[in-house]
Every structure is written in structure tokens, then in C-alpha cells.
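Asks: sequence plus the predicted model coming up.
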Amino acid sequence: MRTTLDFTPLFRSSIGFDRMLNALEATSRIETAGNWPPYDIIKTGDDDYRIDMAVAGFSQDELSITQERNVLMVSGQKTGEDTAQYMHRGIAGRAFTQRFELADHIKVVGANLDRGLLTIDLRRDLPEEMKPRRIEIAGGDAQAKTGMRAIESEKHAA
């Protein structure tokens, strides 16, 4: 049983949060493809993250990682036909696509495949204009230093 949430009241009373609300709405619509392949999401620093994904049996050529805007897609597709007759098949080799919603300014900085474990390193890179900055507070005599004059109103005698 799937419950669909209605975010319409939040859209009416909030400004600038539409991207977050759209992401919440999108996650409620996503069809879950199961937990395969298994993965971990790890925060390795203040602005650094890592995704570890178990992709046993896949080679580098059979895996694809793409980032489009704020969506990271990892997919795997086996090449060639497997004509072997299995008595028991415990290692899944089926095609998969895993989607990850990324926050703004998250970039993929590297990917590595080692012994069946795909590691994707991510970093939040805030642009300089979005980083906190200190603003000087001017004193009372700053107006005279900058050469700005106060506008005075003229009094007219009646």
C-alpha cells in the first residue's frame, strides 16, 4: 500500500522552497526497483560524501555513471550472452539503474571500481558568492568619510 502525500498547501504558503518540495513529491512517485545492487552512502567530511555500491561480476565497460543537473544515475548492463547452465545462481548479473537525488552544488569528483565495489566520491562545492562573508559595520562618522551627504528638506515660509 502506497501513500501519496499532497504538498499543495506547502506550495501556497512558501516561497523559494519549490525545488525541495518537488524533490519530496518526486520521491513519493519513484517506483522502487528493490535494493539491488546494495549500496552505502557515507559522509566522509563536512562537504564530502561517498557512495559504495556492490557490483560483483560487472566490469568497468559494463557500468555507466552520469550526472544530469541534480540526479546521479548509476547503471549496469552485462554485455554478451551467458550460455552457461547454472546449477545455482547466487550472483545476480541483471541490468540495473540506481538514481540518487543530489542537493545543489554536489559534484562527482571521482569513481573507482575495485574488487566488485564501485566507489563514487562526491563533494559540495559552494560558489564563492554563496559562502558566508563578513560585512563591515560602519560607525557614525562613516558618512563623512565616504563623501555622502544627507538629503535635507528645505523649509518654505508661508
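Replies: Structure received.
Asks: use CA for all of it now, contacts and neighbours both
Replies: Will do.
Asks: quick one, longest helix in the chain?
Replies: Assignment by DSSP state H gives helix 18-29 as the longest helix of the chain.
Asks: check which element follows it along the chain.
Replies: strand 39-43 (DSSP states H and E).
Asks: toward the C-terminus, what is the element adjacent to that next one?
Replies: Taking DSSP H and E, what comes next after strand 39-43 is strand 48-54.
Asks: okay, pairing it with this:
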Amino acid sequence: MQTIDLTPVYRTMVGFDRVASMIDAASRLDGSQGYPPYNIEKTGDNDFRIELAVAGFGEEDLDIETKEGVLTVTGKTGATEDGEKREFLHRGIAERSFIRRFQLADHVVVNGAELRNGLLRIELQRQLPEAMKPRKIAIGGHSKVEQPKVIEGNKNVA
């Protein structure tokens, strides 16, 4: 059994660390033994990318779904295109169905997905509500206190 040290992920991905711990826990319980292999990459301050190596799968074989903070990627294999039975001398490319789940951090949404050269790239973005974004607070000194401005109106009010 492999043990993966996710300490560097915890240090660099604030708000996404819960995902890493859940992925680690799920990989120990999941019988798929890490298939398909994947990367989680931080591409910006609030942008992330998940890459899955899905060689042999086409767009019609893959399904991506988010529900209640869980991103689920499903790959289904079908019969060979020409319907004939294939005989392998060595089979190194796994062509089996899979389900891979990722627990998304709060306020992380999926922006899109792309399949190119056997890699499925899923773009994620953390969208914090305005109330949760950091604000710069000015430090006030001993400046003059401004008097409230009085607006004079028409004295003849009907």
C-alpha cells in the first residue's frame, strides 16, 4: 500500500486542503487502487485544475457531474469498435470502467472540461462571496474630525 504525503498541498492550497484529506481518505477505501492517475494543480490564486489520464476513452465514454460539493468523473468502456475479440500478448493499458470522486472545497465551482491527448482537464475556480473577501482597513491617525456638511434647502416648503 502506498502512502502519499499531502503536506505540501496543505501548505499551498488554502481552502482546498479539505479536498486533499478527503481524497487521501477515499483512496484508502476505494478498491480502484488509483485508477486513473490524476494531478491537482493550482493555476492561479483562485484557480485549480484536475487532470486525469484517461487514455483510450473518448468524450462519449466520460461523464462529469457535480452534486452537493462532490465532483464525480465516470468512465465507461464499451465493446471494441469492430466487435471482434482481441488477443493481447501484453496488456499495459488499462481499459476498465472507473468512478473517481473529488470533494470540492466550499465555493469551488467547475468552469469546464477538455479532453486532449488522453488527458481530461477539469478547470475549477474558487468564487468567494463579496462578504468573505478580505478588505483593507485604513488605520486612522490624529487627523481633523470633519464636521457634517449641512445642505441648505428652500425655506418656503409648502
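Replies: That came in fine, so what should we check first? Because the structure is predicted, anything quoted here is derived from the model rather than measured.
Asks: show me what the longest helix of structure 1 is packed against.
Replies: helix 8-13 (3 or more CA pairs under 8 Å, 6 or more residues apart in numbering; DSSP states H and E).
Asks: I'd like the distance between the spatially most central residue of structure 2 and Glu84 of structure 2.
Replies: Geometric centre of structure 2, nearest residue: Leu124, 4.2 Å, by CA atoms, centre = their mean. Counting by CA to CA, to the nearest Å, the gap from Leu124 of structure 2 to Glu84 of structure 2 is 40 Å.
Asks: ok, now Leu62 of structure 2?
Replies: From Leu62 of structure 2 to Glu84 of structure 2 the distance is 23 Å (CA to CA).
Asks: have a look at the two and say which one is more surrounded.
Replies: Leu62 (18 against 8; other CA atoms under 10 Å).
Asks: for the residue lying closest to the more buried one once chain neighbours are set aside, give me its contacts.
Replies: In space, and not counting its chain neighbours, Leu62 of structure 2 is closest to Gly75: 4.6 Å by CA to CA, 6 or more residues apart in numbering. Shown in contact with Gly75 of structure 2 (CA atoms under 8 Å, 6 or more residues apart in numbering): 57, 61-63, 97-99.
Asks: tell me the secondary structure for the residue nearest to the centre of structure 2?
Replies: Here Leu124 of structure 2 is recorded as strand under DSSP: H, G, I helix; E, B strand; the rest coil.
Asks: distance of it from Phe102 of structure 2?
Replies: 12 Å.
Asks: go on, Gly75 of structure 2?
Replies: 15 Å.
Asks: now the strands for structure 2?
Replies: 38-42, 47-53, 62-67, 70-75, 98-103, 108-116, 119-126 (DSSP state E).
Asks: how about these in a markdown table, adding distance to Ser27 of structure 2?
Replies: Putting those into a markdown table (distance: least, CA to CA, whole Å) gives the following:
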| stretch | distance to Ser27 of structure 2 |
| --- | --- |
| strand 38-42 | 12 |
| strand 47-53 | 15 |
| strand 62-67 | 19 |
| strand 70-75 | 14 |
| strand 98-103 | 9 |
| strand 108-116 | 21 |
| strand 119-126 | 19 |
